[in-house]
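[1] predicted model follows, preceded by the sequence.
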Amino acid sequence: MNHPISRRTVLGLGLSAALGPAFGGPGDAPAPDLHRQLLALAEAQEARRRARFEAVSTASQLDELRASLRGSFLEMIGGLPSAQGPPTARIAGRIAGDGYAIEKVLFESFPGYHVSALMYRPAQGGPAHPGILSPCGHSEVGKAHGTYQTLHINLAKRGYVVLTYDPVGQGERSQFWDASRGRSRYDLSCGEHCVLGNPLYLLGMSFARYRIWDAIRALDHLASLPDVDASRIGCVGNSGGGNLTAYLAAVDDRVRVPVVGCYITSLPRRMANRIQEDPSSDPEQDPFGFVGRGIDHAGLLAMIAPRPTLLCSAERDFFPIAGTRATFEEARHLYGVAGAEDRIGMTIAPGPHGLSRPLREAAYAWFDHWLKGEPKDARTPEFAASPREPAELHVCSDGQVNGALGSRPFLPMAWEEFQRRPRRPKVGLKTLLRTGAGGIDFRLRDEAAGGREGRPLILLVNGNEAPEWRRERGFIDALSAAGYAVRSIDPRGVGSLRVPLRSRGERYDDPLSGVEENLAYNAFLAGESLVAMRVADVLAAVAGPATAGHAPARPVVLCGRRDSALVAMLAAAVEPRIAAVAVEDVPLSFLPLFEAEGLAINAASLLPGLLRDFGDIPEILAALAPRPVLAASCRGSLGRTLRGVQAVGDAFTTKPAVLLDWVVAAG
């Protein structure tokens, strides 16, 4: 029997004051699905932010807004490192072109952490040239993509010194390169970004932090060159490179003229279409609280104002063009407040996502006007360019910085840097799990009714990475035969409450491009996590509906496996009415995520800030003491003996006696 939770049910249980309003309407009207819940939350956050921006009417108010946004953004990504002087750099080779030259450059953004780059220079000498930094978008060959080569050749032939480089996880900077197969173990477009970026949420950081730092150190190198005028520096990027251009210009005023390609929109609109149209994982574009803390893309442009900024967009982009237009109007208002409305521009090309020729030509004209003083409407057609084969542009002898060059692998470096940071005061799990999403949305199902008096209720928490518990009939029948009442729960977005959308991921829970992964990123943007929301659902069930019909109220044993195991552990850690917890097939530590080999984890199983502000899974289990915990067929090691925790090698799903014997022994 299913027991849907509606507004009326929650109010009847007296839970509304503690848990906030429930989703749903009168009676048992169905609640909006998780996707729509998150969109509603983001749209409300956007409305508050827009009102704040619209209220800015003086230059001093704009300055206050910019300072506030920059502080929030830097805090949100985990701050930035510091360094003195330009980075260690060397030239690894040169190529002569027609009217330009290319230098192959290696520089270190952290000591021993190498960045492969190309410097495009004009063939003619003369006074110092304006400089252009050009971070790349999502291309498997990184800086060697043909479109980027065309852009950079044209800029060099127009008199600019251009520095472009491979983003980490792309081109020559694969972190998971399989030399025997000549390819990444994931992919060099978005897959590596997911594996590199997701663990950083646990540290209270964003992958954006390290990408921005690479760009800052690239800018340090470019500005240090004797033939570059450091007062005339622009930045241009497309897609992921547009994202990084906007980030860099927002935090580094040395970027005098940014051109942002195929990125700017409004995030609630992007949240609405990402699963269907572009479900690849980009944790660098989804910092925790980006929408919830009132920043969004309009906030990035506010931080840049009043520097001359051009938005290059595509009519049929998966970054919704309606959001681009709305954000442009917000930016134009703020630039107008600064008396600089002519310094914000937008070019929209027909066609899909991509730095097409019309957008490139608009970029050339924008740079020529603002960095070289040429008339604003003067446009020179693009020169024909013949892109080289990617291998010809390799900076490293074997085409990978982590190969013969021996660059430091990213994940261990990020962990080591985190370990050196000053420790923050620890906070309680209740604080980390606090959710402002509002509402409770879950479904209960009787799997085995009745049960003998004095026996606890077994509550099985469903997840998306394992079959629903109701399919494990042999397991449930064994519990029922032993005299236990059994119920299962679908927290929001799980089982009967799955969002009815499809992505190109092979599975709903695909950690690289599945529906679940993208829902988790949407939650992060709003300052929420699916983990916390699902814990809230389980706690609401334990508070009343799950034990309804059992008088006196029975103790509850929570069971979870794979992704639902973490939900079960966290719920029990903050709710003493949960008598015991049994988990199966779950990692016993998050620390292996920071090993060089890399492990894919679904963002839906991440609680941002957990390792920074509380601790690892052993600390969660320690918070359950003295209540008993069964860890069955789990991965890794706890590293120490914990009171009340029994680890066994057999899975209780396939060997119910493991669970039954433990429950009896636990009393």
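    Arrived safely, thanks for sending.

[2] switch to C-alpha atoms for all contacts and neighbour counts from now on
    Will do.

[3] the longest helix along the chain - contacts with which helices or strands?
    Scanning the chain for the longest helix, with DSSP state H as the assignment, gives helix 34-54. Applying 3 or more CA pairs under 8 Å, 6 or more residues apart in numbering; DSSP states H and E, one finds that helix 34-54 contacts helix 267-277, helix 321-337, helix 515-525.

[4] list the buried residues of it.
    34-35, 37-39, 41-43, 45-46, 49-50, 53 (16 or more other CA atoms under 10 Å).

[5] out of the helices and strands packed on helix 34-54, nearest to Val255?
    helix 321-337 (16.9 Å; CA to CA).

[6] which strands or helices does that closest one pack on?
    Checking 3+ CA pairs under 8 Å, 6+ apart, helix 321-337 ends up next to helix 34-54, helix 59-77, helix 267-277, helix 296-304, strand 309-316, strand 344-352.

[7] orientation of the longest helix of the chain relative to helix 296-304 in degrees?
    30 degrees (axes from the mean of the first three to the mean of the last three CA atoms, to 10 degrees).

[8] report the angle between the axes of helix 34-54 and helix 59-77?
    Using the same axes, to 10 degrees: helix 34-54 against helix 59-77 is 150 degrees.

[9] if we can go back for a sec, adding mean neighbour count and distance to Val629, write the helices and strands packed on helix 34-54 out as a markdown table.
    Shown next, in a markdown table, are these (neighbours: other CA atoms under 10 Å; distance: least, CA to CA, whole Å):
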| stretch | mean neighbour count | distance to Val629 |
| --- | --- | --- |
| helix 267-277 | 20 | 37 |
| helix 321-337 | 20 | 48 |
| helix 515-525 | 28 | 27 |
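
[10] included below, for side-by-side comparison, is a second structure:
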Amino acid sequence: MRHVTIDSGHDYNRPMREAMYGWLDRWLRGRGDGSPVPEPEVRHEDPALLRCYPDAPSRPATIVTIPTFAHREAAARIAAVPRAPDHVQAWEAEAVAIRAALADEVLGGLPQAAPPRAKVAFDANRRLWTIEMSPEPGLSLRGFLREASLREGEVAPQGLVILSGEEDVTPESALAMGQAWVRAGYATFVVELRALGRLKPDTSEVAGAVDHNEAEWGIWIGRPLIGQWVFDLLQWIEVIGEVQARVSIGANAILAHLPLSLHGRGATGTAAILASAFAPKVTTTVAEGSLVRFVGPVPLPWSSIRMGLIAPGILKLGDVGRLASLTAPRRLVVVGGVGTDGEVLPKDQLEAAFVHARTVYGNYSADAALVLKTSLEEAGLPPER
């Protein structure tokens, strides 16, 4: 084996090729000493001569573009998924199989044990707890816990909200991100997930995807990034349950018995929808500005959306709207949902994306628990006391 380093871009240039020729000559053909072998000059063919169909009119109608082909195949998979059952018992039996397949065959496996005991530190000036945890060996994540703003006479917060997003999580950003919830009487826990914010690998954008490389790595190891984000969220839920018994937050001391909510923004909102399927402790899930469908009525480009959301095989189980049914009958709030082109869906298309979930929630007589709106304000979040 020989390691040759050549400073170059994303290519396989002539010095690289000539080094390989020499190596192959020595070890596969028994010739030379392994030194680079000069490459003969190559005459490039006229691209027009290489085209199967030189222009659009000559191309048969059966030949389609890759986006059109992908959309057609994806739509066929969605069409093959069973419709929502008309009663709760049938859905709950179906949901058991969907959860198992989602966890093991799509997301790459979920936590089998709680993480080690988290490290906790208190910043008295900011009234902010820093919590560090290791969701699995070799990885450390941070979160910031803040007490609620209680009114006179109130003895406990309205609830505890775990918030996540794509940006860096710092004490300052945590204070800003949770401010509205704090004013509404909720304790907030702003957490970071792997490969986002400060933990995003220093990789360049590829074809408009800011996380192309790390998303690709996740696929290679059978653990797509969205599965790893779900993994982290589930571990954070375990951590906050353990930490609540250890910290006293002034008037917010009784945290262990508070209603628990998940609020994800951007890519983490889609992850929150999937995580809630495996977290019965979560009473409310909020997805803000998040991808809510992989397949729309027409082919669309993938733009302004993290590639880490792509999980091979997910459409065999359904689109986001069907997987969201696993949260029923607990509250699910989707605001400003977007398509693969990064554009916010109009209200009618948002409803169409969640028609399966709407049926399942109806079976539970919990129609009001599924909230589909275009903004947090329209959804009444954070709620007024």
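    Okay, I see it. Since the structure is predicted, the reported quantities are computational estimates derived from the model, not experimental observations.

[11] got a TM-score for the pair?
    TM-score for the superposed chains, counting by TM-score structural alignment, normalised by the length of the second structure: 0.72, backed by 317 aligned residues with a CA RMSD of 3.3 Å.

[12] how about the helices and strands packed on helix 321-337 of the first structure, which one is nearest Val663 of the first structure?
    helix 34-54 (34.0 Å).

[13] how much space separates Ile273 of the second structure from Leu24 of the second structure?
    Distance, Ile273 of the second structure to Leu24 of the second structure, by CA to CA, to the nearest Å: 51 Å.

[14] the more surrounded of the two?
    Legend: neighbour count by other CA atoms under 10 Å for Ile273 of the second structure and Leu24, higher for Ile273 (29 against 17).

[15] show me what that one aligns to in the first structure.
    Taking TM-score structural alignment, the alignment pairs Ile273 of the second structure with Ala246 from the first structure.

[16] show me the contacts for its match.
    Applying CA atoms under 8 Å, 6 or more residues apart in numbering, we find Ala246 of the first structure in contact with Pro258, Val260, Leu300, Leu301.

[17] same deal with Val210 of the second structure?
    Thr203, Ser204, Arg306, Met307.

[18] now which of the residues you listed would you call buried?
    Arg306, Met307.

[19] which of the contacts of Val210 of the second structure lies closest to Ala100 of the second structure?
    Looking across those and measuring by CA to CA, the closest to Ala100 of the second structure is Met307, at 23.7 Å.

[20] what's that closest one aligned with over in the first structure?
    Match for Met307 of the second structure (TM-score structural alignment): Asp282.

[21] same check on Thr359 of the second structure?
    Counting by TM-score structural alignment, the partner of Thr359 of the second structure is His333.

[22] contacts for stretch 333-341 of the first structure next, please.
    Outside stretch 333-341 of the first structure, the residues touching it (CA under 8 Å, 6+ apart) are 53-54, 56-59, 62, 302, 305-306, 332, 343-344.

[23] mind redoing it with 7 Å?
    Ser57, Thr58, Ala59, Ala302, Ala305, Pro306, Arg332 (CA atoms under 7 Å, 6 or more residues apart in numbering).

[24] what does stretch 286-302 of the second structure give?
    67-68, 71, 74-75, 262-267, 269-270, 272-273, 319-321, 332-341, 353.

[25] let's go with 8 Å and repeat that
    67-68, 71, 74-75, 261-270, 272-273, 305, 319-321, 332-342, 344, 350, 353, 376.

[26] picking that back up, which one among the contacts of Ala246 of the first structure gets closest to Leu411 of the first structure?
    Looking across the contacts of Ala246 of the first structure and measuring by CA to CA, the closest to Leu411 of the first structure is Leu300, at 27.4 Å.

[27] and that closest one, what pairs with it in the second structure?
    Under the alignment (TM-score structural alignment), Leu300 of the first structure pairs with Leu323 in the second structure.

[28] what of Leu222 of the first structure?
    Aligned partner of Leu222 of the first structure by TM-score structural alignment: Ile240.

[29] can you get me a residue count around that match?
    So Ile240 of the second structure, with other CA under 10 Å, has 21 neighbours.

[30] so it versus Lys119 of the second structure, what's the distance?
    In terms of CA to CA, Ile240 of the second structure sits 11 Å off from Lys119 of the second structure.

[31] over to Ser276 of the second structure?
    With CA to CA as the criterion, Ser276 of the second structure and Lys119 of the second structure are 25 Å apart.

[32] Ile162 of the second structure maps to what in the first structure?
    Counting by TM-score structural alignment, the partner of Ile162 of the second structure is Leu133.

[33] am I right that that match is in contact with Ala156?
    No - the criterion here is CA atoms under 8 Å, and Leu133 of the first structure misses it with Ala156 at 11.8 Å.
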